[in-house]
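Undergrad: the following comprises the amino acid sequence and a computationally predicted model.
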Amino acid sequence: MLKYSGQTRMLVAVDCIIFGFDGDSYKLLLVQRGIAPEKRKWSLMGGFVQPNENLDEGAIRILKDLTGLDDVYMEQLHTFGDPRRDPVERTIAVAYVALINIQKYEKKISKEYNAEWFPLQAMPELIFDHGKMVEMAKDRLRYKASLHPLLFELLPEKFTLPQVHALYEGLYETIFDKRNFNRKLLSTNLFIKQTDKEKESSKKGAFFYKLDRSKYASNLQAFLKFIPNPEEYLLS
């Protein structure tokens, strides 16, 4: 087989930054590393890309192998190539962001794959440069969410306005006036009100809504109406 002479081989890894939302706050899915160095320390879910697969295929396989999940929202974030990022061998890591509905998958992930959800505000120290990956992923989510309803991947098919309110407050780490937020949200005309209510949170209950996916692709700018200082995220 023809090879480039005089070149050093290096490994390519994929690390998956998996965000979830439990209805109140954001969480990050982590595992304890099973190999040295940093064995038993908390890590993003990751693995090495195989010779017969491209990066996306590797990310999908790793996510499936480590969580049992497939058909979830996932996109490539960034490539991390510091020569000193892995003390064992020169390893280039390609980070992916995945969004998961915790209510749909929590039991399966926790029981079968020994993964654990951590609140973003209280996550443990992570190995290597995984903490940097998480911070970059949060910035990417803020940017994307200022353009279109990406965050609804984190919610069940039917959701309440209080859940959406908490979803955006948690991501942007700011306080929205609830009445004004709901008014702007509904003014986008991207939501279909349901006849039933969620009654666990209060006696009065809150109506469920669904995202009208047939409309939002042609009305992305509507979401800029209620994002705080959207220019900050569009220019970052």
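TA: Thanks, I have the structure now.
Undergrad: only C-alpha atoms for contact and neighbour calcs from this point on.
TA: OK.
Undergrad: tell me which residues in stretch 185-202 are buried?
TA: Within stretch 185-202, the residues that qualify as buried are 185, 188, 190-191, 193, counting by 16 or more other CA atoms under 10 Å.
Undergrad: contacting residues around it?
TA: Stretch 185-202 is contacted by residues 160, 205-213, 215-216, 222-223, 225-226 when judged by CA atoms under 8 Å, 6 or more residues apart in numbering.
Undergrad: tell me the one of those nearest Arg140?
TA: Nearest to Arg140 among these is Phe223, at 15.9 Å by CA to CA.
Undergrad: over to the closest one. Which of the three states is it?
TA: Classification of Phe223 by DSSP: H, G, I helix; E, B strand; the rest coil places it in helix.
Undergrad: now Ile227
TA: What three-state DSSP gives for Ile227 is coil.
Undergrad: distance check, it against Leu220.
TA: 12 Å (CA to CA, to the nearest Å).
Undergrad: so the two - more neighbours on which side?
TA: Ile227 (20 against 16; other CA atoms under 10 Å).
Undergrad: residue contacts, the more buried one?
TA: Ser146.
Undergrad: so how far is Lys178 from it?
TA: Here the criterion is CA to CA. By it, Ile227 lies 13 Å from Lys178.
Undergrad: and Asp24, by the same measure?
TA: 15 Å.
Undergrad: before we move on, what about Gln50?
TA: Gln50 sits 48 Å away from Lys178, going by CA to CA.
Undergrad: also Ser214?
TA: Separation of Ser214 from Lys178 (CA to CA) stands at 26 Å.
Undergrad: between those two, point out the one with more neighbours.
TA: Using other CA under 10 Å, the more surrounded residue of Ser214 and Lys178 is Lys178, with 12 against 8.
Undergrad: one more to weigh against that first structure:
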Amino acid sequence: MLRGVYAPSDFPPFAVTVDLVVLTVRADALCALLVRRGEAPFLGRWALPGGFVQVAESVDAAAGRELVEETGVAGLHLEQLATYGEPRRDPRMRVVSVAYLALAPDLPVPVAGTDAAAAAWVPVSEVSSLAFDHSRILADGVERARAKLEYSSLGTAFCGGEFTVAELRRVYEIVWGVGLDPRNFHRKVTGVEGFLVPTGGTTSRDGGRPAALYRRGEVGVLSPPLVRSSA
């Protein structure tokens, strides 16, 4: 055979899949959307939602379709996280997966469908070994989500229309998984121009003295960012 000329028979079976890291804050915990596999391989094991990309669809379209089919969750903004292509990551054949990430508030209770036997929100801290290499993908997605709170105003989306700095701090503590110094955090977030806008009102719902109420500002990218080690 001439160098650089190949026939289809020269290549082993090969497929492309999508995997979805969908995160939200529920019951004071950072939770991941997981499905229990209803078929082999890894029958009965928890996994990330996802599946094979069909011949006539893009990977973006496949990600949205698989999310709806396996969990009933729709309408999320999905961003590509990374590509995973270790040769033996799937026992069926050579599979390359494009992973996606979504971090959003007020997500509904999932409803299992297609080849998923169950679907549920599971606290990230309670997730054990997942099917395939999904534990690694989930860890990468959680780290990306934590980084997004450093440089974007995403954290305010998990608060109400009006909120206190303490309520916003709790969102950061849940997603970052660390306790934060209240005074230092207050100084940091109120020092970022355009991040928080005072409403002029106060509330006592946090307990103690009345606390000032804020709403989300117009800025989308924080400058300077809220670096975890300094917040």
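TA: Here it is on my side, so go on. In this text the structure is predicted, and so the values were computed from the model without any measurement.
Undergrad: if we can go back for a sec, and the contacts of stretch 185-202 of the first structure, which are buried?
TA: Buried among the contacts of stretch 185-202 of the first structure (16+ other CA under 10 Å): 160, 206-211, 216, 222-223, 225-226.
Undergrad: same list, the residues you listed, but as TSV with distance to Ser146 of the first structure please.
TA: Converted to TSV, these look like this (distance: CA to CA, whole Å):
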residue	distance to Ser146 of the first structure
Thr160	20
Ala206	25
Phe207	25
Phe208	23
Tyr209	20
Lys210	19
Leu211	16
Tyr216	13
Ala222	9
Phe223	6
Lys225	9
Phe226	9
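Undergrad: quick one: whichever strand or helix holds Ala166 of the second structure aligns where in the first structure?
TA: Ala166 of the second structure is part of helix 165-176, with elements assigned from DSSP states H and E. Aligned by TM-score structural alignment, helix 165-176 of the second structure falls on residues 161-172 of the first structure.
Undergrad: matching residues in the first structure for the longest strand seen in the second structure?
TA: As assigned by DSSP state E, the longest strand anywhere in the second structure is strand 14-26. Counting by TM-score structural alignment, strand 14-26 of the second structure falls onto residues 10-22 of the first structure.
Undergrad: same question, stretch 57-67 of the second structure
TA: Using TM-score structural alignment, stretch 57-67 of the second structure pairs with 53-63 in the first structure.
Undergrad: buried set for the matching stretch?
TA: Neighbour-count burial for stretch 53-63 of the first structure flags 55-56, 58-63 (criterion: 16+ other CA under 10 Å).
Undergrad: who's in contact with the spatially closest residue to Tyr113 of the first structure that is not a sequence neighbour?
TA: Nearest residue to Tyr113 of the first structure in three dimensions, chain neighbours excluded: Thr67, at 5.8 Å (CA to CA, 6 or more residues apart in numbering). Contacts for Thr67 of the first structure (CA under 8 Å, 6+ apart) come out as 109, 112-113, 115.
Undergrad: biggest separation within these, which pair?
TA: Glu112 and Ala115 (8.3 Å).
Undergrad: so those two - more neighbours on which side?
TA: Neighbour totals were compared for Glu112 of the first structure and Ala115, and Ala115 leads with 18 against 11 (other CA under 10 Å).
Undergrad: if we ignore the residues flanking it in sequence, what's nearest that one?
TA: That would be Val31: by CA to CA, 6+ apart, it lies 4.9 Å from Ala115 of the first structure.
Undergrad: what is the neighbour count of the aligned partner of the one you found in the second structure?
TA: Residue correspondence to the second structure (TM-score structural alignment): Val31 of the first structure is matched to Val35. Neighbours of Val35 of the second structure under the rule other CA under 10 Å: 27.
Undergrad: now stretch 95-105 of the second structure: buried residues?
TA: Within stretch 95-105 of the second structure, the residues scored as buried using 16+ other CA under 10 Å are 95-103.
Undergrad: can you flag which of these belong to strands?
TA: Mapping these onto strands (DSSP E) picks out 95-103.
Undergrad: ok, Ala93 of the first structure - contacts?
TA: Contacts for Ala93 of the first structure (CA under 8 Å, 6+ apart) come out as 12-15, 79-81.
Undergrad: do a quick rundown of the helices in the second structure.
TA: Assigned by DSSP state H, the second structure shows helices spanning 59-71, 134-151, 165-176, 182-190.
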